[in-house]
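[1] Below are the sequence and a predicted model; questions follow.
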Amino acid sequence: MVRTVLVLGGTGEARALAAELTGVRVVSSLAGRVSAPRLPVGEVRIGGFGGVDGLVEYLRAEHVSAVVDATHPFAAGITANAVAACRVAGVPLLVLRRPGWPAEEGWTWVDSLEEAAAAVGERRAFITTGRQGLGAFSSGVARTVDPPDPPVPGVEVLLDRGPYTVDSELELLRAHDIEVLVTKDSGGPMTAAKLEAAKTLGIPVIVVRRPPLPDGVEVVGTVAAAVEWVSRGSGGA
């Protein structure tokens, strides 16, 4: 019987993993929060499972033998549900998380978007934390893939999707007279150009820390390590 691996995705790592896995049935699950997501190769499902109970039911119905949580580092709710469901269903779980960005001198670290907004003060901010939680801010320029719903009064929204270049980020920061950059510690190269641009211009950076992972989960930082985990039969027979 061919093993079924469920990849909780939406990230570049998830797409790369789906492309790299061979000899197994791969089902990539996307939350459906982006209107036109980049789809991985192979079988794809879009939408939530209905909480822990719904995910347990899916794992059993589809005879899933392993789950790789390759969601965004800030998708804490999805990760928590995956951990709980896999424990109930007895399915091995691996968390694939790209490393965070190396801290730079002068960065201000906070634990929430509300703290980030408070740290901005009266400065003109470039907000790159996504549309969810954008309501914590009352002014500034935000870049999102889809428009926030509802709109956020006082915040100018730029609709765009990475990857970005340092040159384009320099142009943006200058054109909008940005005085501080706000970002989540997402990690990875896809949106790192803004950090280099801010450093070049001497613009301070406010970084929202990642939520902690649940206790007892196995974590790897690369697609290659996740492929090796699946290949060595961590998903069972």
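    Structure received. Numbering: from 1, shown residues only.
[2] going forward, measure contacts and count neighbours with C-alpha atoms only.
    Noted.
[3] ok, residues contacting the longest helix belonging to the chain?
    Looking across the chain with DSSP state H, the single longest helix is helix 76-89. With CA atoms under 8 Å, 6 or more residues apart in numbering as the test, helix 76-89 has contacts from 51-53, 55-56, 59-60, 67, 69, 71, 92-93, 211, 213-214, 217.
[4] from the chain's centre, how far out does it sit?
    17 Å (CA atoms, centre = their mean, to the nearest Å).
[5] does the residue nearest the centre of the chain count as helix, strand or coil?
    What sits nearest the mean C-alpha location of the chain, by CA atoms, centre = their mean, is residue 72, with 1.9 Å. For residue 72, the assignment made with DSSP: H, G, I helix; E, B strand; the rest coil gives coil.
[6] Residue 217: neighbouring residues, count only.
    11 (other CA atoms under 10 Å).
[7] Enumerate every residue touching it.
    Counted by CA under 8 Å, 6+ apart, residue 217 has contacts 83, 93-95.
[8] again, but for residue 208
    The contact partners of residue 208, taken as CA under 8 Å, 6+ apart, are 109-113, 116, 182-185.
[9] likewise residue 70?
    7-11, 13-14, 95-97.
[10] repeat that with 10 Å
    7-15, 17, 28-29, 79, 94-98, 220-221, 223, 226 (CA atoms under 10 Å, 6 or more residues apart in numbering).
[11] ditto for residue 168
    By CA under 10 Å, 6+ apart, the neighbours of residue 168 are 193-194, 197.
[12] dropping in the other structure now:
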Amino acid sequence: MSAILMHRRTNRQIHVLVFAGTGEGPALVAALAQAGRDVSVSVVTEAAARAYRSADLNTVHVGSFRSVEDLSAHCLAHAVDAVVDATHPFALLISAQLHQVCSHLSLPLVRFERPGWTAPQTSLLSGVDAFAQQSLHGHRVLLALGARHLAAATQAGRAAGAIVKARVLPTPAAIRLAGAAGLSGDNLAVLRPLSGMRPGAVEAALCRRWAITDVLCRQSGGVADALWSTLSESLGFHLWKVKRPSPPDTVPVVQSPQELLACLDGLLV
């Protein structure tokens, strides 16, 4: 660690920059602020930034960084002492950029991972393409993963012999991607996840209506992962999860605000 960084840390409040892309972001930020850290947040959209309006923050950055150089310049300009990667588990580009920048600037980097969920009838896949290697002739598969992955997942499911259906968000882009994947009419449901009076009731009704035998989703942790794990047990379908990527071995992983605080205390001594 450079002498400049060490001098800076001993003369002011430690500044932690949190890259937030999951629902747990506000709780992490609140825990850091309560522990006396100077906290900034980086999110991609204005909608995501609204969750931090009442938080005690140094700055809120909204939008993607155009390059690694821009990201480095931001960390230097704001005198960042440590970075927390709480982005979505499958946001591979920003996680790789954060690792590169923190390595170059000798900044501690901590990865926050949401705890995973398991169900008895669950199989992990290395990727969407691996779904094509399964024997699913006559199975009725529901794709419950991002619209950008629908084309590959639909192709894989049909290659495995399954009848493929999907649910997508009610946005023009998602519906357009579903159509490009060959999903429309009674093979497509347009809905917002976990909506309604009883979160999960719409998804359960959809599985019953389509007599779903298998669901393909991502091992993302959080409420969506929990939902499909719970429905798999209650409705009896087989759950296939695309395994979430692992961070580099040199990046410590925490799964709670308490673990994050303890980890940062150890890294910033």
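    Looks like it came in fine. Here the structure is a predicted model, which is why all the values come from computation and not from measurement.
[13] thinking again about what came up before, and in the second structure, which of the contacts of residue 208 of the first structure remain?
    Comparing those with the second structure on both residues aligned by TM-score structural alignment, their matches' CA atoms under 8 Å, the contacts found in both are 109-113, 182-185.
[14] Distance to residue 125 of the first structure, secondary structure and neighbour count for these - can I get that in CSV?
    Listed next are these as CSV, based on distance: CA to CA, whole Å; DSSP: H, G, I helix; E, B strand; the rest coil; neighbours: other CA atoms under 10 Å:
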residue, distance to residue 125 of the first structure, secondary structure, neighbour count
109, 15, strand, 18
110, 15, strand, 18
111, 18, coil, 13
112, 16, coil, 17
113, 13, helix, 23
182, 7, strand, 23
183, 10, strand, 21
184, 14, strand, 24
185, 17, coil, 22
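[15] got a markdown table for those, with distance to residue 40 of the first structure too?
    Below are those laid out as a markdown table (distance: CA to CA, whole Å):
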| residue | distance to residue 40 of the first structure |
| --- | --- |
| 109 | 33 |
| 110 | 33 |
| 111 | 32 |
| 112 | 31 |
| 113 | 30 |
| 182 | 29 |
| 183 | 26 |
| 184 | 24 |
| 185 | 24 |
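[16] Looking at the residues you listed, spot the one nearest residue 137 of the first structure.
    Using CA to CA, residue 113 comes nearest to residue 137 of the first structure of those, at 8.2 Å.
[17] Now that closest one. Nearest residue, chain neighbours left out?
    Once flanking residues are discounted, residue 113 of the first structure sits nearest to residue 136: 6.3 Å by CA to CA, 6 or more residues apart in numbering.
[18] what about the aligned residue in the second structure for the one you found, how many neighbours?
    Aligning on TM-score structural alignment places residue 136 of the first structure opposite residue 152 in the second structure. Residue 152 of the second structure has 14 neighbouring residues, counting by other CA under 10 Å.
[19] Repeat that for residue 258 of the second structure.
    For residue 258 of the second structure, using other CA under 10 Å, the count is 12.
[20] For stretch 237-256 of the second structure, grab the matching residue range in the first structure.
    Counting by TM-score structural alignment, stretch 237-256 of the second structure corresponds to 203-222 in the first structure.
[21] Please identify the buried residues of the matching stretch?
    Of all the residues in stretch 203-222 of the first structure, those buried under the rule 16 or more other CA atoms under 10 Å are 203-210, 213, 219-220.
[22] now the residues you listed in CSV, with secondary structure and distance to residue 130 of the first structure?
    Output for these, formatted as CSV (DSSP: H, G, I helix; E, B strand; the rest coil; distance: CA to CA, whole Å):
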residue, secondary structure, distance to residue 130 of the first structure
203, coil, 20
204, coil, 19
205, strand, 16
206, strand, 14
207, strand, 13
208, strand, 12
209, coil, 14
210, coil, 14
213, coil, 20
219, strand, 24
220, strand, 25
